[in-house]
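Q: got a sequence here, can you model it:
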Amino acid sequence: MHRAAHAPPVGDSMNPFRSVAKARAARRRHEQLMAAAGRLISRKITSGFRTPQYEATTADLIALAFGRHQLTIDETEADRYIAAARAEKGVTR
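A: Below you'll find the predicted structure:
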């Protein structure tokens, strides 16, 4: 009993693998969202529609991210990923 009372607390700060796993999960999430936004932008470009009603929207990315990767994102985050994908592909509004 005395040993357990003196054992160091176990938590995220004591587990170096936890921070590595979190970083890996964050990187994977970012890659998945960038891929989804990139696919969305590419589809909009290759479909030949350049009119405003066919622009990639945050709602499109929110649905695609959930449908393909089971990721839930908000409109602000979706807007950032769409902007990043546009910049990556050299597409302006």
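
Q: for the rest of this, base every contact and every neighbour count on C-alpha atoms.
A: OK.

Q: who does the strand or helix carrying G38 touch, helix- and strand-wise?
A: For G38, the host element (DSSP states H and E) is helix 16-46. Applying 3 or more C-alpha pairs under 8 Å, 6 or more residues apart in numbering; DSSP states H and E, one finds that helix 16-46 contacts helix 58-69, helix 75-89.

Q: what angle do it and helix 58-69 make?
A: 120 degrees (axes from the mean of the first three to the mean of the last three C-alpha atoms, to 10 degrees).

Q: could you also give me the structure for this next sequence, so I can compare it with the first?
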Amino acid sequence: MLSQYKARQRHQKIMRVAHHLLREAADRRRPESLRYNPAAVDVTAQDVVAFAFGRHQLDVDVDEAQKFLDAARVSRGETAAPATA
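A: Take a look at the predicted model:
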């Protein structure tokens, strides 16, 4: 039961990280934003890995981070990033 609780918390934290990064990137692309930067790059799995470690001290591998990032994009109504070979 405790392991399920910890797994759920970890999942929620990483999803919050992915949503936060996508929200920040979208905000930078809006011309009316004070932080407007038309050259803002898209969020990558490496960004999720770094932010999750920095914010929550979670070790996430790149493949897992990509899954969370894709899930966050889909939940926002965007399309998941195409798979890279």
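
Q: please state their TM-score.
A: The TM-score (TM-score structural alignment, normalised by the length of the second structure) is 0.79; 73 aligned residues with a C-alpha RMSD of 1.6 Å.

Q: circling back: format the helices and strands packed on helix 16-46 of the first structure as TSV; extra columns: mean neighbour count and distance to P16 of the first structure.
A: Shown next, in TSV, are those (neighbours: other C-alpha atoms under 10 Å; distance: least, C-alpha to C-alpha, whole Å):
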stretch	mean neighbour count	distance to P16 of the first structure
helix 58-69	17	27
helix 75-89	16	28
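
Q: turn these into JSON lines, columns for distance to G48 of the first structure.
A: Shown next, in JSON lines, are these (distance: least, C-alpha to C-alpha, whole Å):
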{"stretch": "helix 58-69", "distance to G48 of the first structure": "17"}
{"stretch": "helix 75-89", "distance to G48 of the first structure": "16"}
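
Q: residue contacts, the most centrally placed residue in the second structure?
A: In the second structure, the residue lying closest to the centroid (C-alpha atoms, centre = their mean) is A18, at 1.8 Å. A18 of the second structure sits next to 48, 68-69, 72 when contact means C-alpha atoms under 8 Å, 6 or more residues apart in numbering.
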